[in-house]
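Undergrad: Give me a model of this one.
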Amino acid sequence: MILLGPGSTVSHDALRLLAHARTALAAVGEDGVRLYTAPPLIPDRSGLARRQAMVWADAGTKIQIARRMYAMRLGEFLPHRDINVLRGIEGARMKQSYAIWADRIGIEWHGRKYDRGDPLAANLANQALNHAASAVEAAAAIAVSATGTIPQLGFIHEDPGQSFVLDIADLYRDEITIPVAFKAAKQIEEKPSENIERVTRRRLGRAIADENLIPNMIERIKELFKPEEDTA
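TA: Predicted structure coming up:
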């Protein structure tokens, strides 16, 4: 997949050659931190999408995939088989994670607050979290597109049209989204003349490259849909 950044142009011949080479072209934001559009890849194999659909349609295997996702995030395979219980445990762990990272980086933290109608009303840390989360979701959207999996079929998120994208993005909340956002907020505290959105997206763009984030997401998607093993 070629990621086409702002200000780029592409010729008819280039599109023809890309199609011949089965190479996708996606329009992305600066540093690849937004995904604006990408055509369906129509990969040579549909195995991952078929496996995703099969496990999603069965209540037992669906909760098993959710448990796998929580194990990737929390470092342990939780025994619970009720999605609401798992969400509650994850929510409590996230509160701890926010507090730990805030203390580690040296910023004030009074909880996650976000008003969709007035996002700029949030403090610097919460604004940075919003921008960082959007960028990680864009990376996840690229990974989902590249694997040919189905964005609507999520295992933890259920209602949004990008439910599976949100599931994948959340796998990186503790290791990338929170630390990048809080470091950006700290930078703005020290240099108030800088812009919180620009600083956050720049930092996240570097993290996407340094951590090989999109290839890592692709491998995790493949791992999620491996044939089920017997886990307690």
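Undergrad: Please make it C-alpha for all contacts and neighbour counts, starting now.
TA: OK.
Undergrad: Now do the helices in this structure.
TA: 12-20, 47-57, 59-74, 83-105, 124-147, 163-170, 178-190, 196-210, 213-224 (DSSP state H).
Undergrad: what angle sits between the third one and helix 47-57?
TA: Right, the one you point to is helix 59-74. When axes from the mean of the first three to the mean of the last three CA atoms, to 10 degrees is applied, the directions of helix 59-74 and helix 47-57 differ by 110 degrees.
Undergrad: before we move on, back to that, among the helices of the chain, which comes closest to Leu3?
TA: Ranking those by proximity to Leu3 (CA to CA) places helix 124-147 first, at 9.5 Å.
Undergrad: Next, the angle helix 163-170 makes with that closest one.
TA: Using the same axes, to 10 degrees: helix 124-147 against helix 163-170 is 120 degrees.
Undergrad: roughly how far is helix 124-147 from the heart of the chain?
TA: Relative to the centre of its chain, helix 124-147 is centred 5 Å away, using CA atoms, centre = their mean, to the nearest Å.
Undergrad: In stretch 58-78, which residues are buried?
TA: By 16 or more other CA atoms under 10 Å, the buried positions in stretch 58-78 come out as Thr61, Lys62, Ile63, Gln64, Ile65, Ala66, Arg67, Arg68, Met69, Tyr70, Arg73, Leu74.
Undergrad: Return the closest of these with respect to Leu204.
TA: Nearest to Leu204 among those, with distances taken as CA to CA, is Arg73, at 19.0 Å.
Undergrad: picking that back up, can you put the buried residues of stretch 58-78 in a markdown table and add distance to Asn216?
TA: A markdown table is the format used below for those (distance: CA to CA, whole Å):
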| residue | distance to Asn216 |
| --- | --- |
| Thr61 | 23 |
| Lys62 | 22 |
| Ile63 | 23 |
| Gln64 | 21 |
| Ile65 | 18 |
| Ala66 | 18 |
| Arg67 | 19 |
| Arg68 | 16 |
| Met69 | 14 |
| Tyr70 | 17 |
| Arg73 | 14 |
| Leu74 | 17 |
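Undergrad: What is the neighbour count of Ile214?
TA: Ile214: 20 surrounding residues under other CA atoms under 10 Å.
Undergrad: mind checking which of the helices of the chain is nearest Glu30?
TA: If we rank those by CA to CA, the stretch that ends up nearest is helix 196-210, at 8.2 Å.
Undergrad: Compute the inter-axis angle for that closest one and helix 213-224.
TA: Using the same axes, to 10 degrees, helix 196-210 lies at 60 degrees relative to helix 213-224.
Undergrad: any idea of the angle helix 196-210 forms with helix 178-190?
TA: Going by the same axes, to 10 degrees, helix 196-210 makes 140 degrees with helix 178-190.
Undergrad: Let's compare: structure for the following, please.
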Amino acid sequence: MTTVGKRTALTPRHLTRIGERLSFVYLERCTVHRDANAITAEDADGTRHIPSATIGTLLLGPGTRITHQAMSVLGETGAAVAWVGEHGVRYYAGGRALTRSAALAEAQAAQWANVRSRIAVARAMYRLRFPAEDPARLTRHELLGREGTRVKDCYRAQARRTGVPWNGRQYTPGDFTSGDPVNQAITAAAQCMYGIAHAVVASLGCSPALGFVHSGHELSFVMDIADLYKTEIGIPLAFDIAAEDDEDVGPRTRRALRDRVNETSLLDRCVNDIKDLLLLDGAQPDEQDRVTLRSDGDRKVAAGRNYGGDAAAVW
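TA: Down below sits the predicted model:
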């Protein structure tokens, strides 16, 4: 009888295309197991079967337990798995990327390792945030100064729009309640945006640590990506929440941001922005399940062959 461990790993040809899958399935307070090529979610109300090949990302919320067998079939079918907070608000951890290609990870490393391309990506990020400006000749310090000024302008503009008093950004790490309601809302929105950006970065197989604006932290690139949408989505929404009521600012901000992300299709936009930033020449990553070897002149040759003799031999 065939066991799970002896099954041949599926190739992309056998898998459902990502574009034809459910973008995500969220589960909470249940036990996730496996039944043939489906996963099952069992709780007090019964057991539900979900074909694993139809899932893009499985989000495991509070109170979930998942078995080794379930993780095995999800790995075989190319589904990503992320451990998240209630209703998918916060990203805690993830397993494997949605892609088997290293194209984006290699492009990120190549852009990051070169000083000129690194600042070119930083300028491109600034241009995405503030499209009316041309940062082509700005130094890194000038970029930081311009960004700081634009964010301050955004705070003041949103305060005028909503009528919420603004006395400056106030945030004490580890003490969420130390700020006034609008600062609490800004902090909650930022935390959510970091979680969203982390999920996208991880699913694309990029390195969360190789940032182009932020540096020295394991989530530097995540912070870079989350900041792309700060002045457009995060800050305005935070002021809207603070203008409504002073109570339960954090939970209301997280729920409102979740809805805004769905309304604006931010996940799709985030994916496209990352590809545009890292693949500056417009090239599209090779999504094939292919392993190659690097030869001289950065030439790629077929793997699985022995190049020790005059005639290449298959290993």
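Undergrad: on that earlier part again, can I get the helices of structure 1 in TSV with distance to Asp115 of structure 1?
TA: Output for the helices of structure 1, formatted as TSV (distance: least, CA to CA, whole Å):
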stretch	distance to Asp115 of structure 1
helix 12-20	41
helix 47-57	31
helix 59-74	26
helix 83-105	18
helix 124-147	10
helix 163-170	19
helix 178-190	17
helix 196-210	16
helix 213-224	28
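Undergrad: Can you tell me the number of residues neighbouring the equivalent of Ile66 of structure 2 over in structure 1?
TA: Counting by TM-score structural alignment, Ile66 of structure 2 lines up with Val10 in structure 1. For Val10 of structure 1, the count of nearby residues is 9 (other CA under 10 Å).
Undergrad: Also Gly61 of structure 2?
TA: 23.
Undergrad: so what's it up against?
TA: For Gly61 of structure 2, the contacting residues are Tyr26, Leu27, Glu28, Arg29, Trp83, Val84, Gly85, Glu86, His87, Gly88, by CA atoms under 8 Å, 6 or more residues apart in numbering.
Undergrad: can you redo those residues as JSON lines with neighbour count and distance to Leu293 of structure 2?
TA: Formatted as JSON lines, the contacts of Gly61 of structure 2 follow (neighbours: other CA atoms under 10 Å; distance: CA to CA, whole Å):
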{"residue": "Tyr26", "neighbour count": "15", "distance to Leu293 of structure 2": "39"}
{"residue": "Leu27", "neighbour count": "21", "distance to Leu293 of structure 2": "40"}
{"residue": "Glu28", "neighbour count": "20", "distance to Leu293 of structure 2": "43"}
{"residue": "Arg29", "neighbour count": "15", "distance to Leu293 of structure 2": "45"}
{"residue": "Trp83", "neighbour count": "20", "distance to Leu293 of structure 2": "34"}
{"residue": "Val84", "neighbour count": "23", "distance to Leu293 of structure 2": "37"}
{"residue": "Gly85", "neighbour count": "17", "distance to Leu293 of structure 2": "40"}
{"residue": "Glu86", "neighbour count": "16", "distance to Leu293 of structure 2": "43"}
{"residue": "His87", "neighbour count": "16", "distance to Leu293 of structure 2": "43"}
{"residue": "Gly88", "neighbour count": "24", "distance to Leu293 of structure 2": "39"}
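Undergrad: Which of these are still contacts in structure 1?
TA: Checked against structure 1 using both residues aligned by TM-score structural alignment, their matches' CA atoms under 8 Å, the contacts of Gly61 of structure 2 keep these contacts: Trp83, Val84, Gly85, Glu86, His87, Gly88.
Undergrad: TSV for those residues, including distance to Ala188 of structure 2?
TA: Formatted as TSV, the kept ones among the contacts of Gly61 of structure 2 follow (distance: CA to CA, whole Å):
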residue	distance to Ala188 of structure 2
Trp83	19
Val84	15
Gly85	13
Glu86	14
His87	15
Gly88	14
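Undergrad: now, which of the residues you listed sits nearest Ser203 of structure 2?
TA: The closest of the kept ones among the contacts of Gly61 of structure 2, once distances to Ser203 of structure 2 are taken by CA to CA, is Trp83, at 12.8 Å.
Undergrad: Structure 1: which residue goes with the closest one?
TA: In structure 1, the residue matched to Trp83 of structure 2 (TM-score structural alignment) is Ala27.
Undergrad: What sits closest to its match if chain neighbours are left out?
TA: Nearest residue to Ala27 of structure 1, sequence neighbours excluded (CA to CA, 6 or more residues apart in numbering): Leu4, at 4.8 Å.
Undergrad: residues in contact with Asn126 of structure 1?
TA: Asn126 of structure 1 touches Arg112, Lys113, Tyr114, counting by CA under 8 Å, 6+ apart.
Undergrad: number of nearby residues for the last one?
TA: Tyr114 of structure 1: 16 surrounding residues under other CA under 10 Å.
Undergrad: In structure 2, what sits opposite it in the alignment?
TA: Looking across to structure 2 (by TM-score structural alignment), Tyr114 of structure 1 lines up with Tyr171.
Undergrad: ok, the counterpart of Gln52 of structure 1 in structure 2 - how many residues close by?
TA: Mapped onto structure 2 by TM-score structural alignment, Gln52 of structure 1 lines up with Gln108. Gln108 of structure 2 is flanked by 24 other residues according to other CA under 10 Å.
Undergrad: Against Ala136 of structure 2, how distant is the residue nearest to Gln108 of structure 2 when sequence neighbours are not counted?
TA: For Gln108 of structure 2, ignoring the flanking residues on the chain, the nearest one in space by CA to CA, 6+ apart is Leu278 at 5.6 Å. Per CA to CA, to the nearest Å, Leu278 of structure 2 is found 17 Å from Ala136 of structure 2.
Undergrad: of those two, who's got more company?
TA: Leu278 (25 against 13).
Undergrad: on that earlier part again, for the helices of structure 1, which one sits closest to Gly154 of structure 1?
TA: helix 163-170 (3.9 Å).
Undergrad: looking at structure 2, where would I find the counterpart of the closest one?
TA: With TM-score structural alignment as the criterion, helix 163-170 of structure 1 aligns to 220-227.
Undergrad: mean deviation (superposed) between that stretch and structure 1, please.
TA: Its matched residues in structure 1 lie on average 0.1 Å from stretch 220-227 of structure 2 after superposition (mean CA distance after the TM-score superposition for structure 1).
Undergrad: So what's the gap between that stretch and the chain middle?
TA: 9 Å.
Undergrad: contact partners of that stretch?
TA: By CA under 8 Å, 6+ apart, stretch 220-227 of structure 2 touches 190, 193-194, 196-198, 201, 207-214, 270, 274.
Undergrad: how about a cut-off of 10 Å?
TA: Stretch 220-227 of structure 2 has contacts (CA atoms under 10 Å, 6 or more residues apart in numbering) with 108, 122, 125-126, 129, 190-202, 206-215, 217, 233-234, 270-271, 273-274.
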